[in-house]
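1. Okay, structure incoming, though there's no sequence with it:
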């Protein structure tokens, strides 16, 4: 059976790519503007190389701090892996450089798929609400045309375009309408659905548009995805991790408790006896006092803390109408709310649900909410890791999308 390959555009930390690799696809190239995300991608590609060689101990030595990243790349990477992570902005004259690099990597092979989703800030409801021009002049609105240039050049059998729900309503729906018309004009049939990540085993309420296109004349059909019927909650991804204090840095630590049904079922805790990046950010006294109130209110009454309800001494501004719900506790008995990149700026929206651990969630806890396995290592430090995780496509969701596409191809 022919090995199917793909190009990943706007790759981020590789959540979408991880799903496609786990479903049996081979990446030809990843294109991403964020340098730290590119380092994460390269590290993960080394993981997959060593995994295929039954030589993962060297990768574990790296993520546990026994060898340096320089040694990991020098001894276990390859020129092809390094070249395949293209750290450059898509668009303009850069496309020529990207095309030339991909052509060398493809070595004359046809490209089977193109996957990816342009940055969503220009389409998101939050992004539009914070911009005085409602993001009308944001150049990211038209990155789909850059995406289309890759479709025109490589003519893949199928493409996958993932994005936020706000894409449907941006500029009264005209962006999304024009986008679909543009893709059809260059030779693709397409359809889209709105998918719930929890139906793929991801423990958060996350709604995303999954637009899939296929070459006109092919017998491909928009796939039907298998949905997870079991119900899990976030306690299943928190209970085995060591308790943390604000600011505590557990870059490498042993698991504190036995594994859970969820972690086994979806292979998040995947074979080693340690976990990395269980790192908590520090908090000032005011924030900790607010977190205590928010946690108590949520655990006792299942109610969210609103800014106007805070004691006067804890308030720092007089605006009590905008963004009043910025302090939010993760639901220990249900699903997390949507993980977003803002977690890199502060932890107010992702407070750990325990009065004995007053803090925001750790990097590893955020990664698990997004369904990244524990051996997925995010480069660049705590802030960069949070940003990469918040921007990612959950790998569990990506794997099912990839699997159903593969069945047809």
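-> Sure thing, it's come through. Keep in mind that what you see is a predicted model, and the values were worked out from it rather than measured.
2. CA atoms for contacts and neighbours, from now on please.
-> Noted.
3. Double-check that residue 213 belongs to a strand.
-> Yes. Residue 213: assigned to a strand according to DSSP: H, G, I helix; E, B strand; the rest coil.
4. quick one: contacts for it?
-> 158, 159, 160, 183, 188, 189, 190, 191 (Cα atoms under 8 Å, 6 or more residues apart in numbering).
5. let's go with 7 Å and repeat that
-> Shown here is residue 213, whose contacts under the criterion Cα atoms under 7 Å, 6 or more residues apart in numbering are 158, 159, 160, 188, 189, 190, 191.
6. any idea whether the fifth one is helix, strand or coil?
-> Three-state call for residue 189 (three-state DSSP): strand.
7. from memory it sits against residue 212, does it?
-> No. Counting by Cα atoms under 7 Å, residue 212 is not a contact partner of residue 189; they are 8.5 Å apart.
8. Of the contacts of residue 213, grab the buried ones for ChimeraX.
-> Buried residues within the contacts of residue 213, by 16 or more other Cα atoms under 10 Å, are selected in ChimeraX with:
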select :158,159,160,188,189,190
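9. Strands of the stretch 1-150 of the chain, residue ranges please.
-> With DSSP state E, counting those that start in this stretch as the criterion, the stretch 1-150 of the chain has strands at 5-9, 26-32, 85-87, 113-116.
10. Same question for the stretch 251-400 of the chain.
-> 274-279.
11. And the helices in the stretch 151-300 of the chain?
-> 166-169, 174-185, 235-238, 261-265, 285-301 (DSSP state H, counting those that start in this stretch).
12. Could you export those helices as TSV, including mean neighbour count?
-> As requested, the helices of the stretch 151-300 of the chain are exported to TSV (neighbours: other Cα atoms under 10 Å):
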stretch	mean neighbour count
helix 166-169	19
helix 174-185	16
helix 235-238	20
helix 261-265	14
helix 285-301	17
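13. These into TSV, with extra columns for distance to residue 221?
-> Below are the helices of the stretch 151-300 of the chain laid out as TSV (distance: least, Cα to Cα, whole Å):
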stretch	distance to residue 221
helix 166-169	22
helix 174-185	15
helix 235-238	35
helix 261-265	29
helix 285-301	44
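14. Of these, which is nearest residue 333?
-> Residue 333 lies closest, by Cα to Cα, to one member of the helices of the stretch 151-300 of the chain: helix 235-238, at 6.6 Å.
15. rewinding a little: closest to residue 117 out of the helices of the stretch 151-300 of the chain?
-> helix 166-169 (11.3 Å).
16. And the contacts of the closest one?
-> Under Cα under 7 Å, 6+ apart, the answer for helix 166-169 is 123, 124, 125, 176.
17. what about versus this one:
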């Protein structure tokens, strides 16, 4: 292995983009292939100590900086990694997406884009400006591109453009890159030399809530059933997996792929809810023949997606169940041996905020090819067909 290229990771969280960096040239959907080690995360930053614990548990010799990025100087970040300005090959990161997520729209200040955490975008720009990497990759929820947040998004692009990086952005669907999840994320990518970044072509195709056209020259979307196929059978049901409470019975009666609308006067369940009176994810069950919907970080007690199979609670009654850690790792295309401390909810919180590994790999790999660090010949092994 030659000298590894240094990468600075901001807002690292559970390490989805960090994994993508260090496995950028690994075979797609291969947990056994860690890649060549071309890139190395030299320093990872986050304000959440449990997230940094996850990073340390999964990245050998990880160097971390803990603290509010607004109070952490760029010089400290670089010094921790043993780097100077212009030495990082990449700066990567996804500023916390809560201000721009649909799940926060019930709060007036979020609807009006007045969330103070939105300033974290400016901190990302500050680190890029002061560290001068060869390129950067910023990831966020699709909501950042909505009209509600248009002023902030355009300010971000303008600031990065003024640095000479010619930022390009695109909303990508994770399922189009082999992730068994219909998760949309916006990526903003820029190069210090001002050359235009070209986003990678999708490798998979299938219908989603917005696109019913299928490209038959691509591989089909990976389904949840395929993702879970070889997971070991768990005989004992954990109490925190069971969907109980006020809507427990109703959840257990919802068929695979359906949600609370099953229990309206238009479908075959109980006539319990008004049509379109809840969010789509309310009582949502996975369809084993399709990719999962977006895995949420902090869902309410009756917010899915739940597994398509019921389980029997201790009282013998059938109940829907929440996804297990091993299943959530598969839906994020993370390695099976990825370690996250805590209970099932802790795992979901960290993974729900993370970048799906295969989606991140596709973007990082395309960038490294265009920068000349990966040859077109080595890239050809990722071609479909």
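-> Thanks, I have it. Given the structure is predicted, the values throughout are model-derived calculations rather than measurements.
18. What does the superposition give as a TM-score?
-> Once superposed, chain against chain, the TM-score is 0.78 (TM-score structural alignment, normalised by the length of structure 2); 331 aligned residues with a Cα RMSD of 2.7 Å.
19. Closest to residue 368 of structure 1 out of the contacts of residue 213 of structure 1?
-> Nearest member of the contacts of residue 213 of structure 1 to residue 368 of structure 1, counting by Cα to Cα, is residue 160, at 23.7 Å.
20. The closest one pairs with which position in structure 2?
-> For residue 160 of structure 1, the aligned position in structure 2 is residue 137, judged by TM-score structural alignment.
21. Surely that match touches residue 192?
-> No. Using Cα under 7 Å, residue 137 of structure 2 is not in contact with residue 192; the gap is 11.8 Å.
22. show me what contacts residue 116 of structure 1?
-> Contacts of residue 116 of structure 1 by Cα under 7 Å, 6+ apart are 8, 9, 10, 11, 160, 161, 162.
23. now the third one: how far from residue 91 of structure 1?
-> Right, residue 10 of structure 1. As judged by Cα to Cα, to the nearest Å, residue 10 of structure 1 and residue 91 of structure 1 stand 11 Å apart.
24. out of the two, which sits in the busier spot?
-> Using other Cα atoms under 10 Å, the more surrounded residue of residue 10 of structure 1 and residue 91 is residue 10, with 22 against 14.
25. can you tell me which residues contact the more buried one?
-> Contacts of residue 10 of structure 1 (Cα under 7 Å, 6+ apart): 31, 32, 116, 117, 118.
26. if you set the cut-off to 10 Å instead, what comes out?
-> By Cα atoms under 10 Å, 6 or more residues apart in numbering, residue 10 of structure 1 lies in contact with 30-34, 88-90, 115-119, 143, 147.
27. How about residue 131 of structure 1?
-> Taking Cα under 10 Å, 6+ apart as the test, what residue 131 of structure 1 contacts is 122, 138.
28. Please say which position in structure 2 it maps to.
-> By TM-score structural alignment, residue 131 of structure 1 lines up with residue 108.
29. same thing with residue 203 of structure 1?
-> Aligned by TM-score structural alignment, residue 203 of structure 1 pairs with residue 180 of structure 2.
30. Would you mind finding the match for residue 327 of structure 2 in structure 1?
-> Aligned partner of residue 327 of structure 2 by TM-score structural alignment: residue 365.
31. how close does that match get to residue 111 of structure 1?
-> Taking Cα to Cα, one finds residue 365 of structure 1 at 36 Å from residue 111 of structure 1.
32. Next: residue 208 of structure 1.
-> 25 Å.
33. Looking at those two, which has the bigger crowd around it?
-> residue 111 (21 against 17).
34. ok, the more buried one touching residue 152?
-> No. Residue 111 of structure 1 is beyond contact range of residue 152, at 11.6 Å (criterion: Cα atoms under 10 Å).
35. Neighbours of residue 122 of structure 2, how many?
-> The number of residues near residue 122 of structure 2, taken as other Cα under 10 Å, comes to 18.
36. Please disregard the earlier target; I meant residue 254 of structure 1.
-> 14.
37. correct me, but it touches residue 243?
-> No. Under the criterion of Cα under 10 Å, residue 254 of structure 1 makes no contact with residue 243, lying 11.4 Å away.
38. Touching, residue 374 of structure 1 and residue 254? I think so.
-> No. Applying Cα under 10 Å as the test, residue 374 of structure 1 and residue 254 come out as separate, 11.9 Å apart.
39. shared neighbours of residue 189 and residue 212 of structure 1, which are they?
-> With Cα under 10 Å, 6+ apart as the test, residue 189 of structure 1 and residue 212 both reach 158, 221, 222.
40. For the first one, which residues are in contact?
-> Remark: with contacts taken as Cα under 10 Å, 6+ apart, residue 158 of structure 1 is in contact with 6, 111-115, 151, 188-190, 212-215, 218, 220, 405, 409.
41. let's see it at 6 Å
-> By Cα atoms under 6 Å, 6 or more residues apart in numbering, the residues touching residue 158 of structure 1 are 113, 213, 214.
42. Just give me the match in structure 2 for the last one.
-> Taking TM-score structural alignment, residue 214 of structure 1 has residue 191 as its aligned residue in structure 2.
43. That match: neighbour count?
-> Look at residue 191 of structure 2: counted by other Cα under 10 Å, it has 26 neighbours.
44. One more: the one 4 residues further on?
-> The local packing count at residue 195 of structure 2 equals 14, with neighbours defined by other Cα under 10 Å.
45. Closest to residue 285 of structure 1 out of the contacts of residue 10 of structure 1?
-> Nearest to residue 285 of structure 1 among those, with distances taken as Cα to Cα, is residue 34, at 33.0 Å.
46. Roughly how far does the counterpart of the closest one in structure 2 sit from residue 65 of structure 2?
-> Residue 34 of structure 1 maps onto residue 48 of structure 2 when the alignment is built from TM-score structural alignment. Remark: distance between residue 48 of structure 2 and residue 65 of structure 2 (Cα to Cα) = 10 Å.
47. And the two? Which one has more around it.
-> More neighbours surround residue 65 than the other of residue 48 of structure 2 and residue 65, with 19 against 15 (other Cα under 10 Å).
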